[in-house]
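# got a predicted model here, sequence first, then my questions.
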Amino acid sequence: MQIIKLDATESTNTYLKELSAKKELQDFTIITTENQTLGRGQLNSKWESENGKNLAISVLKKDIDISIDRLYLMNVCVSLSILDSLNQLNIPNLKVKWPNDILSGNFKIGGILIENIISGSKIKRSIIGFGLNVNQTEFKNAPNASSLKTIMGHNFNLDSVFYAIIENLHQQLSRPIL
């Protein structure tokens, strides 16, 4: 596992995709940044993130080799990994609004964006991106957004949350996906 921490980038997914096109990266290479300036979600929606207060992470998963008709399994694995991590932090009322939103109650606290590299009828690699609202408390353009801090009433250590999620994600994706 290699972790690359950036001060700022437009998009962790884009950065990882471009880096992997330039050089061979090891499985589970991770890009994270304190300031994602052009984060995006599904269907090119924008992800609002205040500098230094949230998590923006992308992970390269290689050698997947599953049929494209089982594509949803990647979303399931990633979503469950994030939910497991947030459950360990006692975040209440967690659920997934399929395919890519992480909710606490009716509030969106995170989003997932998975970009797959397909060869023939098989998924060969995935760039798994996700953002998690951790310590941000104001959301100008996202009325249903919230954060761990708003929900729980205290700041969270970003590194602790990062490593908890990465550990769960690594365990989940190390298992064979049927």
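Looks like it arrived, so ask away.
# from now on I want contacts and neighbour counts done on CA atoms only, so please keep to that.
Fine.
# quick one, strands of the protein?
Under the criterion DSSP state E, strands of the chain are mapped to 2-6, 29-33, 55-61, 66-67, 94-97, 101-104, 107-119, 122-132.
# now find how far off-centre the fourth one is within its chain.
Meaning strand 66-67. How far strand 66-67 lies from its chain's middle: 21 Å, per C-alpha atoms, centre = their mean, to the nearest Å.
# so what touches that strand?
121-124, 177-178 (C-alpha atoms under 8 Å, 6 or more residues apart in numbering).
# the residue nearest the centre of the chain: what's it in contact with?
By C-alpha atoms, centre = their mean, the mean C-alpha position of the chain lies nearest to residue 130, the distance being 1.8 Å. Residue 130 is in contact with 55-58, 110-113, counting by C-alpha under 8 Å, 6+ apart.
# putting a second one here so we can go through both:
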Amino acid sequence: MHIVKLNAIDSTNTYLRQFAMQYPLQDYTVIYTDEQLSGRGQMGTIWISQPGKNLTFSVLKHFKGFPLEQLFFVNMKVSLAVFKTLRQLNIPDVHIKWPNDILSANAKIGGVLIENSVKNATTFESIIGIGLNVNQIEFNGLQSVSSLQRITGKTFDLDELLHHLVSALISELDDYSQWDLEVLQQEYEAQLFRINKPSTFKKQDGSLIMGFIRGVSETGKLIVELEDAIFQEFDLKEVKLLY
């Protein structure tokens, strides 16, 4: 891994993408900042992080001979890398909230944003952005948000945690040609927040529906069992899990 640490930038994903356009970067080049001024989440949401308290970083990974229709398996692997790292740190009740938020109990502690630059049907590069609430205590009244320090009462060394997370990513992503996709999907689904529990979802038009999360499709859509044993797949923009 090659880590570039910066004091403050708009977005680690944006910086790394521009950096990669100018120079031939190796896999696991990392851009890490103390302060991210314009951090982004899924669907254009804003990631707010107190300077010097949390981890906000992006990692470059090239893929060759990997079918584009299987892109969501990269999301699965990245989410599992973060999940496993937190479990090793004894963070309690860790789950992955579809598609790639990281929770402890019902509180969000992290998130993943992967942006891909496609060269052809089997070649692309991924910029993997990860935000993790570590030592921040106050969240300006935001509900259902927490941090590792709030959960454990411990202060974490950010540099040490960063190396731990990047090492986990290397372990999960390096052998992608050998992935057993069926096993990977089962592993990801087993850690899904509210899997097989009655849940409420908000659709794009504002209406609410009830159902059970039964898993994800190979393309990353959420599989929900509705009334009368009807199964329906939802994309990220189509439905939001409320509780």
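Sure thing, it's come through. Quick caveat, the model's predicted, so the values are computed rather than measured.
# coming back round to it: list only those of the contacts of strand 66-67 of the first structure flagged as buried.
Among these, those scoring as buried are 122-124 (criterion: 16 or more other C-alpha atoms under 10 Å).
# same list (these) but as JSON lines, adding distance to residue 153 of the first structure.
Shown next, in JSON lines, are those (distance: C-alpha to C-alpha, whole Å):
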{"residue": "122", "distance to residue 153 of the first structure": "44"}
{"residue": "123", "distance to residue 153 of the first structure": "41"}
{"residue": "124", "distance to residue 153 of the first structure": "42"}
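# tell me the one of these nearest residue 91 of the first structure?
residue 123 (32.7 Å; C-alpha to C-alpha).
# give me every residue that touches the closest one.
64-68, 71, 116-117 are the contacts of residue 123 of the first structure under C-alpha under 8 Å, 6+ apart.
# state the distance from residue 142 of the first structure to residue 55 of the first structure.
17 Å (C-alpha to C-alpha, to the nearest Å).
# quick one: which of those two has more around it?
The neighbour comparison of residue 142 of the first structure against residue 55 (other C-alpha atoms under 10 Å) goes to residue 55, with 24 against 13.
# quick check: the nearest residue to residue 147 of the second structure once chain neighbours are set aside vs residue 93 of the second structure, distance?
Counting by C-alpha to C-alpha, 6 or more residues apart in numbering, residue 133 is the residue found nearest to residue 147 of the second structure once chain neighbours are left out, at 4.6 Å. To residue 93 of the second structure, residue 133 of the second structure is 16 Å away according to C-alpha to C-alpha.
# comparing those two, which residue is more hemmed in?
Between residue 133 of the second structure and residue 93, residue 133 has the larger neighbour count (other C-alpha under 10 Å), namely 23 against 13.
# any idea how many residues pack against the residue nearest to residue 106 of the first structure when sequence neighbours are not counted?
Of all residues not flanking residue 106 of the first structure in the chain, residue 144 sits nearest, at 7.3 Å (C-alpha to C-alpha, 6+ apart). Using other C-alpha under 10 Å, residue 144 of the first structure has 11 other residues around it.
# my guess is residue 144 of the first structure contacts residue 108. True?
Yes: Residue 144 of the first structure lies in contact with residue 108 (C-alpha atoms under 8 Å); the separation is 6.1 Å.
# tell me the contacts of the closest residue to residue 42 of the second structure other than its chain neighbours?
Nearest non-adjacent residue to residue 42 of the second structure, counting by C-alpha to C-alpha, 6+ apart: residue 113, 6.2 Å away. Going by C-alpha under 8 Å, 6+ apart, residue 113 of the second structure touches 40-42, 100, 128-130.
# save the residues you listed as JSON lines, and put in distance to residue 190 of the second structure too.
Shown next, in JSON lines, are the contacts of residue 113 of the second structure (distance: C-alpha to C-alpha, whole Å):
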{"residue": "40", "distance to residue 190 of the second structure": "27"}
{"residue": "41", "distance to residue 190 of the second structure": "24"}
{"residue": "42", "distance to residue 190 of the second structure": "22"}
{"residue": "100", "distance to residue 190 of the second structure": "14"}
{"residue": "128", "distance to residue 190 of the second structure": "22"}
{"residue": "129", "distance to residue 190 of the second structure": "23"}
{"residue": "130", "distance to residue 190 of the second structure": "21"}
